[in-house]
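In: need coordinates for the below:
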Amino acid sequence: MADPIELYYWPTPNGWKVSIFLEETATPYTLKPVNIGKGEQFEPDFLKISPNNRMPAIIDPDGPDGKPVSVFESGAILQYLGRKTGQFYPADERARVEVEQWLFWQMGGLGPMAGQAHHFRNYAPEKIEYGINRYTDEVHRLYGVLDTRLKDRDYVAGDYSIADMAIWPWVLPEGQGQDIEEFPNLKAWLKRVGDRPAVQRGRALGKDLRKRLDDGSKESEDAKKVLFGQRARK
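Out: Next up, the predicted model:
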């Protein structure tokens, strides 16, 4: 039996993408917490596998040539694991393109815009109306794109796939200033995916590790200093 995947993880939407996939496929893995609020993402050993100092990342001891391989960036990890396991990432080229375009839609659109909406609405030290409105409105637009896409289908790219796993963790209406009732197809999909037992297990992984950043404690304020306002480290 192959050694388990090493999952470098913290309970955030990007981390949940990979934990959900591993749970869905029953892929053996070992959890390696990376406390981003304490700056563990800057440790030299972690930077060797994730040079962008972001998690998640994985090490597969049984890589494509039988040797260990590391992968960073959540979308790339999903693609790698999809190819490795042959699950939730179709081999047929037309079906694969369908999945990939929605995976990249999340990576380049929903994730960054929703992240900015969260920041300006919840974490920014001063309330900047333009920033709040700019990103809240863009998330509203993206929710509309997804709602339209789901009008006549259960999942975003045909069968349930890594595209759904990538998008689902980032649909957090309350924190993004959205009313989910405006988007009935999205609401139904959110529940459909969220009712999957593996999704629930992946979403719950490490939930006790994370402390809220907006609880006013010294620990949360210290974490904000680590997470926000980063510049290049030389």
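
In: C-alpha from now on. contacts and neighbour counts both.
Out: OK.

In: pull the residues that contact the helix or strand harbouring A95.
Out: Assigned by DSSP states H and E, A95 belongs to helix 93-105. With CA atoms under 8 Å, 6 or more residues apart in numbering as the contact definition, helix 93-105 has outside contacts at G75, Y89, P90, V156, A157, G158, S161, I162, A163, A166, I167.

In: give me the next element, helix or strand, following that helix.
Out: Next along from helix 93-105, by DSSP H and E: helix 111-118.

In: one more to line up against the first:
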Amino acid sequence: MIELHSWKTPNGHKVTMALEELGLDYRIHPIDIGKGQQFDPAFLSIAPNNRIPAIVDDDPADGGEAVALFESGAILLYLAQKAGALLPAEERSRLEATQWLFWQMAGLGPMMGQALHFRRFAPEPVPYAVDRYTAEIARLFRVLDRHLADRPFIAGGDYSVADIACYPWIVLHEWAGQSLDDFPELRRWFEAIRDRPATERAYAIDYVR
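Out: The predicted model follows:
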């Protein structure tokens, strides 16, 4: 059983999307970040950076003690390797999936976070920051749009952790001042993932305790 400590954020949705795709048994422990539950000592014992998501796997592949992991990218790789899916079997395709997973973790996610903060949550307007991060999101969307021009998914023909990592951030495109009409390949990819049954199940989860 995977014990998932999470909340309904893009990084949280990554893990539920993967778990639903892989068919792994899991149980959600909601961590309401609006109430500061990410600072609870019990949560910090498995997620010292006080960020969701985090997991505890009570049945790791090596048969040893439970495995605790934080950082959504690390969790996606762990779950994919555990289940033997969502990572291409062919070496070069697997490398491509991994590099785009890192692209999301280092670029798309942090830049979207900054864009959303300054566009929606900053206590006072900061036009320079709004313009800077909105433009950077447009650039990143163009990068992914170009990459998807000759392939159904990010790593080619295989749906992978790279797609799962990116999708929940693209969900928030309007909040970041973007229209998918400007990125036709990205829109086609987005709609295909949106309509997957596992994605629908992941987004339907009720996190209320």
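
In: after superposition, what is the TM-score?
Out: After superposition, the two chains reach a TM-score (TM-score structural alignment, normalised by the length of the second structure) of 0.95; 206 aligned residues with a CA RMSD of 1.3 Å.

In: average gap between the helix holding A95 of the first structure and the second structure?
Out: Once the two models are superposed, helix 93-105 of the first structure sits on average 0.9 Å from its counterpart in the second structure (mean CA distance after the TM-score superposition for the first structure).

In: now that helix: which residue numbers in the second structure?
Out: Following TM-score structural alignment, the partner segment of helix 93-105 of the first structure in the second structure covers residues 91-103.

In: can you check stretch 7-20 of the first structure too?
Out: Stretch 7-20 of the first structure corresponds to residues 4-17 in the second structure, going by TM-score structural alignment.

In: tilt between the helix holding A95 of the first structure and helix 111-118?
Out: Relative orientation of helix 93-105 of the first structure versus helix 111-118 (axes from the mean of the first three to the mean of the last three CA atoms, to 10 degrees): 30 degrees.

In: buried ones in helix 93-105 of the first structure?
Out: The neighbour-count check on helix 93-105 of the first structure (16 or more other CA atoms under 10 Å) flags V99, E100, W102, L103, F104, W105 as buried.

In: next: stretch 200-209 of the second structure.
Out: For stretch 200-209 of the second structure, the buried set under the neighbour-count rule, 16+ other CA under 10 Å, comprises A202.

In: residues contacting that stretch, please?
Out: Residues external to stretch 200-209 of the second structure that are found in contact with it (CA under 8 Å, 6+ apart): W7, K8, H13, T16, M17, E20, I28, P30, R194.

In: show me what the helix or strand where Y80 of the first structure lies is in contact with.
Out: Y80 of the first structure belongs to helix 74-85 when assigned by DSSP H and E. Outside of helix 74-85 of the first structure, the residues within contact range by CA under 8 Å, 6+ apart are 14-15, 17-18, 21, 25, 55-58, 71, 88-89, 103-104, 107, 162, 166.

In: helices - which of the residues you listed land there?
Out: When DSSP state H is applied, those are split such that N14, G15, K17, V18, F21, L103, F104, I162, A166 fall in helices.

In: which members of the contacts of stretch 200-209 of the second structure are classed as buried?
Out: W7, K8, H13, T16, M17, E20, I28, P30.

In: dump those residues to JSON lines, plus distance to F183 of the second structure.
Out: Output for these, formatted as JSON lines (distance: CA to CA, whole Å):
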{"residue": "W7", "distance to F183 of the second structure": "29"}
{"residue": "K8", "distance to F183 of the second structure": "26"}
{"residue": "H13", "distance to F183 of the second structure": "23"}
{"residue": "T16", "distance to F183 of the second structure": "26"}
{"residue": "M17", "distance to F183 of the second structure": "23"}
{"residue": "E20", "distance to F183 of the second structure": "28"}
{"residue": "I28", "distance to F183 of the second structure": "35"}
{"residue": "P30", "distance to F183 of the second structure": "34"}
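
In: which two among those residues are spaced furthest apart?
Out: Pairwise distances among those were taken by CA to CA; the largest, 16.9 Å, belongs to E20 and P30.

In: what distance separates stretch 134-146 of the second structure from the centre of its chain?
Out: Computed by CA atoms, centre = their mean, to the nearest Å, the chain-centroid distance of stretch 134-146 of the second structure equals 17 Å.

In: could you do stretch 6-17 of the second structure as well?
Out: How far stretch 6-17 of the second structure lies from its chain's middle: 6 Å, per CA atoms, centre = their mean.
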